[in-house]
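Asker: can't give you the sequence, but here's the structure:
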């Protein structure tokens, strides 16, 4: 099975899809998809700015390089050639007011030959084209090739973003050798850079495996059991990766964390099984009997924990974003594999291999030392203090204050991106430097939000409709974050001025239907569709931060609620910023819903396991504290809640419950035998608590190495996961016994006859 899955895993593709990162069923996206054929340049696109470091764009050598680059991009697979635009495409035109009226044509003049006269004519054409600040930089030192992309190429194959991004880099290298500078932005380039960085993350995954192996071996000093724990955890990863192509899925930059999470969860459970068998062998049991006893003691706690992990992943399916749903499926499959590999296969393998005698004796060192000296080991004795009222009250008091402070900080947690450019990449990355160049050179970002105005066929130029468009446009221009707008109403103002000798007194929106019809007939089709049933309001934004998008969306929604009629509807939203706005709304709505579902499922599973609401509270409250503090940490790190970070918030709950279940299940079992909370908890520390501490620290050290990743998203996730591993560990070791002191009741000791019967049964079972 493992050999087959390893072969399947070799076929896993690392790719991404623009369509999978957007909420397909959100009303904004439905509006966009319904009218996508009528919208020009508002989908997935790349902007390539070609700069002339030696002067302006009115240079023959520069324009020749631009022409050849434009042609190579035009022929690239996946490019929407009809809507591609540059200075050399026929769709880039100029319109001017002359003594004879309005004139126009392509910005590259007929008969262009690179001469001074041709360049002078081209400069005049560009000045009258309205493309300065759009295709041409404000300082005239660069121009843009606008490249809209198709979801599938001519052969019907999904666009391979890694290959497309690599093609762009090859062209960048080729043409920069000719003396121009090239800056590239767009979703395809972000994904390409993420995929390139993900390959480096695989090295960090390997480093985490090495660190985990070293720490487990340091703890056990048994090569065979350490090797089995690591090998079985890696088998689960191989099976999980092998299932992806089998189910028709691929890895993307957002789901690349899943294999490590599967490995981390596997190491946690595997170390518990290994430790239990090692201690039983140290007490003199045969390796087969030790494996059976450990399986019986820990299977229910392990199964509950893994089911909680799986539910934590599966809850992500409620989010209407395909990339997150595929991550949820991949992770749930991986956790399902762990139930077989780490809960069943590992004890079976250890029942054959056993553990070294020296390691088995060493595992009982603390227990033997306690018996010999009559005193508890210092660390375990200190932790046991939290079962007593004084230390328990201090722990609960500190936890309550941390929760209150964390909650106050978490109220500042934002939805969406908090920085310009691509927050997934580092601020000094090539991509974000390119974004900064375009923003400065063109006076606005590439973030465009489009409002669609739906009208009856042939009536998009009606005065009443355009007057409302004009009013909305004026209001949008007053918003902070809106750089400019473009509409058919604004074009009417400009044309009316132009046909009146450029007199600014005519810059007015007149109630003259004949004039409106005349302007509409000659307007670019990007402002309205062929059937004149859809108008487009282009809103050019300074950035795509959540606060900027919220202002625009709220204004348009308010305007639509007042001005929509039976025939005319103002619809959100298209454009890259419109898609971001829809995604932010879906993430905001799913954020709390997801946490409630995760906690609800974990509470139910814990109740089924413990049959006590008090025990459930003891297990859950430390997880709640970790969740609150994790959100506060996100505020401190400047991380917003978005597609990339939403899964990690949910994962902290599922992963953290493992620690609590292993410690609490052993503690409760001891208390049911009549032992005090202190005795039961101390026994749990010696049995499962040591491994909880080991795995918590080991995994935190493993993921903290990710801070060196070239991808900021991976570095941030490394910090968050390390924080969650450590705080869940501390919660299970400190806050759990403190809460147990106040919530759990010690049962009376069994009668002497029952105790004698129990001892006889134990001896019989051992025999």
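Answerer: That came in fine, so what should we check first? Please read all numbers here as calculations on a predicted model, not as lab measurements.
Asker: going forward, measure contacts and count neighbours with C-alpha atoms only.
Answerer: OK.
Asker: Just say helix, strand or coil for the residue nearest the centre of the chain.
Answerer: Nearest to the mean C-alpha position of the chain, by Cα atoms, centre = their mean, lies residue 644 at 0.7 Å. For residue 644, the assignment made with DSSP: H, G, I helix; E, B strand; the rest coil gives coil.
Asker: Also residue 94?
Answerer: When classified by three-state DSSP, residue 94 comes out as strand.
Asker: Next, find the distance separating residue 749 from residue 755.
Answerer: 9 Å (Cα to Cα, to the nearest Å).
Asker: what's the answer for residue 219, then?
Answerer: 35 Å.
Asker: higher neighbour count, the two?
Answerer: Using other Cα atoms under 10 Å, the more surrounded residue of residue 219 and residue 755 is residue 219, with 17 against 14.
Asker: circling back to that earlier point, what's around the closest residue to the residue nearest to the centre of the chain other than its chain neighbours, how many residues?
Answerer: For residue 644, ignoring the flanking residues on the chain, the nearest one in space by Cα to Cα, 6 or more residues apart in numbering is residue 254 at 5.8 Å. The tally of other residues near residue 254 (other Cα under 10 Å) stands at 22.
Asker: Give me the three-state assignment for residue 50.
Answerer: Following three-state DSSP, we place residue 50 in the strand state.
Asker: can you tell me the helix or strand for the closest residue to it other than its chain neighbours?
Answerer: Among residues not flanking residue 50 along the chain, residue 182 sits closest, at 4.7 Å (Cα to Cα, 6+ apart). Using DSSP states H and E, residue 182 maps to strand 181-186.
Asker: Quick one: name whatever helix or strand follows that strand.
Answerer: Next element after strand 181-186 (DSSP H and E): helix 187-220.
Asker: give the contact list for the closest residue to residue 142 other than its chain neighbours.
Answerer: In space, and not counting its chain neighbours, residue 142 is closest to residue 51: 3.9 Å by Cα to Cα, 6+ apart. Applying Cα atoms under 8 Å, 6 or more residues apart in numbering to residue 51 gives the contacts 57, 141, 142, 143, 180, 181, 182.
Asker: and the first one, that one's in a strand?
Answerer: This points to residue 57. No. Counting by three-state DSSP, residue 57 is not part of a strand but coil.
Asker: show me the contacts for it.
Answerer: 51, 63, 140, 141, 142, 143.
Asker: picking that back up, how much space between the residue nearest to residue 50 and residue 66?
Answerer: 10 Å.
Asker: and the two? which has more neighbours close in?
Answerer: Neighbours were counted for residue 182 and for residue 66 using other Cα under 10 Å; residue 66 has more, 25 against 21.
Asker: Run a quick check on that one versus residue 50, I expect a contact.
Answerer: Yes. Using Cα atoms under 8 Å, residue 66 is in contact with residue 50, at 7.1 Å.
Asker: Now do residue 758 against residue 64, distance only.
Answerer: Per Cα to Cα, residue 758 is found 92 Å from residue 64.
Asker: ranges for the strands of the protein?
Answerer: 45-51, 93-98, 101-106, 142-148, 181-186, 448-454, 482-486, 534-541, 569-574 (DSSP state E).
Asker: this is the other structure I want to compare:
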């Protein structure tokens, strides 16, 4: 073969000629004891696989979805017991499609639904509301004083007389628009849920609760005799339709969708296998890449189960990412070993050579990936923190399963002879400017002045345009309904029906008025609460407000024969006390037992980010101006209040997270490259990708929320891998004395195909998410695919262009006193190197330089 360069290692065909004690301590420990190492890996895999199968649960939690450190949430949790029905609840609407609610058959079905829900685990029975709930009452003022009773007559028997009595009670109770639809074709059951479903303290199993809703109600009433609709998920054709919204149902639908999405994981594995096989044309090494990457997934899931963590709709996406990252690094190892074996090197020696060249680069790249995950710990939302922990565990196990196990396994099985010869022919042809060589020659043009300046100019223009568009990026939900699901999903169709048929939505924003015991009956407190309700109601997105002040005003007027002059808050404490006593019977949710906490509730038209921000701003201004030591206005409870707090946390964390991601990646690049200029060359393409990703989110109508917040951090952490492999090799050759064009040509010759393979492999692993029934997963798939591919293009095109501006003078002979470092990517074959040198000598001097 041609002369071996300083950074290349000798070809050793006989293992007896290799010094087994060479290499660093880790290499000797692993490769000199291969069999115990492989046996240990397999044993741990069996153990962790068993733990993943037996202990791992898919168990979401309402508490983990909310930012528990935010003042809004702290106020809510401190007063949660006094605010029944303003936290986690489900709303069930039962519709009569062939008549109205006064049909005895319908009322019998409604009673069955009520009774089943009442006895369901996790239901806060005392605060459940429906026509059949005894706590839903009517009142009226007569000559004898107040009279009242449950809306459902005590002696209801389905007769015309009892039906007529029910009609009167509904009218007197004033529940049309809240519990009864405005067209009298459906009624609503409000079902608050407890923190724990049983005395033992177990949390509510939302997936099982959601399945029970389907099995006990939809299958029993709506899908009766309509199995085709049941199988397709469409609405049934029976007389009764059941519609359900709420956190528990949403999570149940998410889990059902995610279980179907697990088929995408199998699709990603198969797709990746064929991509690797098309690259290598070697069946055994391609299978080995897939197996080692799957080992990382098994280890990650087993460790997560061992530590007591449960998967949720967000962290279940982590195995996809771990598998894709594992494949990308395993492909690097396979490519290096294949090239050495093509030269005639023994497979064990080739494996050790590849370990020496790539282990440090692989660890550095995985650390960058881990940082992309770890910074998510800064977000004060437990579900995101769990995602960060589970993903960091997965990245850590990749060091054993991919960086170590892959070369060790290849040292046993090697690669096919034909595949190795094919790789050598490809490199030889590339050196002769054929095949891939034409691509490398094209990429080399970006180190020339005209191409470099044009490329950088276009990148700057793209960056400026993307930055201008990204200014419109919004925080939170941009659509009505549940944005986690697709608009055509059953849940969102149910939500649209409820919104259009009921005057009061399920989006509740509540401000808690906290006083000493019995303080909420104070005249001044009631006046201030009433003023707050009035201020909130001025916002166009507030449908209505409710508070104890409203109830006291109506009861006071009723006490005086309905005289409108008394439809006000009286200063007489006895009058206020009597009104509160009556309110405790009919509307007990408006204040707690000792009257120290009462909510002022605003019913919102939607939960869009802008609506929540504006309503929260009104409430905050009022609280700041009117709170006193004995009367505090605390934000916020209700589903909309909790979501407003989540939006605030996401907004604050978005830029902070990006700052720390880029800070950590900058430090890694400085340590790896030992050059601030090289660090800029590596980072600027990542910055451009982040800006364009935000612009893409604006154009796709995606807001920054819990589901999409991790995407940009992950894209930066994983995207820097390209620069670490490509730029490290380029700098190595520049420091050996080669000019920029030649050094970059060597870098793309060594790693160009693998960088493209990594980008395509990562994108192929997440692209199938775009067809997920889960909207936020589809959004993540599209965004991650864009970032992976754009980072790859940026590495291959922007790195040489930026290098022309910043790194032309790197690599002077004065640096020759530094110890020669091994390149961080696999060297080309000697034969290919010789052909390339001869070919370059025949080129004009301008092209060679």
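Answerer: Looks like it arrived, so ask away. If you're wondering where the values come from, they're calculated on a predicted model, not measured in any experiment.
Asker: farthest pair in the contacts of residue 57 of the first structure?
Answerer: 63 and 140 (12.5 Å; Cα to Cα).
Asker: Give me the nearest residue to residue 503 of the first structure, chain neighbours excluded.
Answerer: In this structure, residue 503 of the first structure finds its nearest non-sequential neighbour in residue 497, 5.7 Å apart by Cα to Cα, 6+ apart.
Asker: what does stretch 309-320 of the first structure correspond to over in the second structure?
Answerer: Using TM-score structural alignment, the residues of the second structure aligned to stretch 309-320 of the first structure are 369-380.
Asker: Kindly report the same for stretch 388-397 of the first structure.
Answerer: Using TM-score structural alignment, stretch 388-397 of the first structure corresponds to residues 448-457 of the second structure.
Asker: Touching the matching stretch from outside, list them.
Answerer: The contact list for stretch 448-457 of the second structure, computed with Cα under 8 Å, 6+ apart, reads 445, 446, 741, 797, 798, 800, 801, 802, 804, 805.
Asker: Closest one to residue 229 of the second structure out of those, please.
Answerer: Distances from residue 229 of the second structure to the contacts of stretch 448-457 of the second structure, taken by Cα to Cα, are shortest for residue 797, at 52.4 Å.
Asker: Could you tell me how many residues sit around the closest one?
Answerer: Residue 797 of the second structure - counted by other Cα under 10 Å - has 22 other residues nearby.
Asker: The first structure: which residue goes with that one?
Answerer: Per TM-score structural alignment, residue 797 of the second structure is aligned with residue 734.
Asker: Now do the contacts for its match.
Answerer: Counting by Cα under 8 Å, 6+ apart, the residues that residue 734 of the first structure touches are 383, 386, 395.
Asker: In a markdown table, list these along with distance to residue 169 of the first structure and neighbour count.
Answerer: Below are the contacts of residue 734 of the first structure laid out as a markdown table (distance: Cα to Cα, whole Å; neighbours: other Cα atoms under 10 Å):
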| residue | distance to residue 169 of the first structure | neighbour count |
| --- | --- | --- |
| 383 | 56 | 19 |
| 386 | 59 | 26 |
| 395 | 55 | 19 |
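Asker: Now render these as a markdown table, adding distance to residue 457 of the first structure.
Answerer: Listed next are the contacts of residue 734 of the first structure as a markdown table, based on distance: Cα to Cα, whole Å:
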| residue | distance to residue 457 of the first structure |
| --- | --- |
| 383 | 75 |
| 386 | 74 |
| 395 | 69 |
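Asker: now, among these, which is nearest to residue 428 of the first structure?
Answerer: Looking across the contacts of residue 734 of the first structure and measuring by Cα to Cα, the closest to residue 428 of the first structure is residue 395, at 42.3 Å.
Asker: what's the counterpart of residue 705 of the second structure in the first structure?
Answerer: Checking TM-score structural alignment: residue 705 of the second structure goes with residue 642.
Asker: how many neighbours does residue 500 of the second structure have?
Answerer: 12.
Asker: And for residue 365 of the first structure?
Answerer: So residue 365 of the first structure, with other Cα under 10 Å, has 15 neighbours.
Asker: same question, residue 422 of the first structure
Answerer: Residue 422 of the first structure: 21 neighbours (other Cα under 10 Å).
Asker: Quick one: map it onto the second structure.
Answerer: Match for residue 422 of the first structure (TM-score structural alignment): residue 482.
Asker: Was I right to think that match contacts residue 494?
Answerer: No. Applying Cα under 8 Å, one finds residue 482 of the second structure not in contact with residue 494, separated by 10.5 Å.
Asker: Looking at the second structure, name the residue matched to the residue nearest to residue 142 of the first structure.
Answerer: Under the alignment (TM-score structural alignment), residue 51 of the first structure maps onto residue 95 of the second structure.
Asker: What separation do you get for its match and residue 104 of the second structure?
Answerer: For residue 95 of the second structure, the distance to residue 104 of the second structure (Cα to Cα) stands at 13 Å.
Asker: if we can go back for a sec, by neighbour count, which of the contacts of residue 57 of the first structure wins?
Answerer: residue 143 (30 neighbours).
Asker: check contacts around that one.
Answerer: 49, 50, 51, 57, 86, 87, 135, 136, 137.
Asker: try 10 Å
Answerer: By Cα atoms under 10 Å, 6 or more residues apart in numbering, the contact list for residue 143 of the first structure reads 47-52, 56-57, 63, 66, 86-87, 131-137, 182, 438, 441-442.
Asker: same deal with residue 410 of the second structure?
Answerer: Here residue 410 of the second structure is in contact with 284, 285, 288, 289, 333, 334, 337, 338, 347, 348, 350, 351 (criterion: Cα under 10 Å, 6+ apart).
Asker: would a markdown table of the residues you listed with neighbour count be doable?
Answerer: As requested, those are arranged in a markdown table below (neighbours: other Cα atoms under 10 Å):
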| residue | neighbour count |
| --- | --- |
| 284 | 15 |
| 285 | 26 |
| 288 | 22 |
| 289 | 27 |
| 333 | 27 |
| 334 | 23 |
| 337 | 29 |
| 338 | 31 |
| 347 | 26 |
| 348 | 25 |
| 350 | 28 |
| 351 | 28 |
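Asker: Over in the first structure, see which of those residues survive.
Answerer: Using both residues aligned by TM-score structural alignment, their matches' Cα atoms under 10 Å, the first structure keeps these contacts from those: 284, 285, 288, 289, 333, 334, 337, 338, 347, 348, 350, 351.
Asker: Pull up the overlap in contacts between residue 182 and residue 66 of the first structure.
Answerer: Residues touching both residue 182 of the first structure and residue 66 (Cα under 10 Å, 6+ apart) are 49, 50, 51, 142, 143, 144, 175.
Asker: With distance to residue 413 of the first structure added, can I get those in TSV?
Answerer: Listed next are those as TSV, based on distance: Cα to Cα, whole Å:
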residue	distance to residue 413 of the first structure
49	34
50	38
51	39
142	38
143	38
144	36
175	43
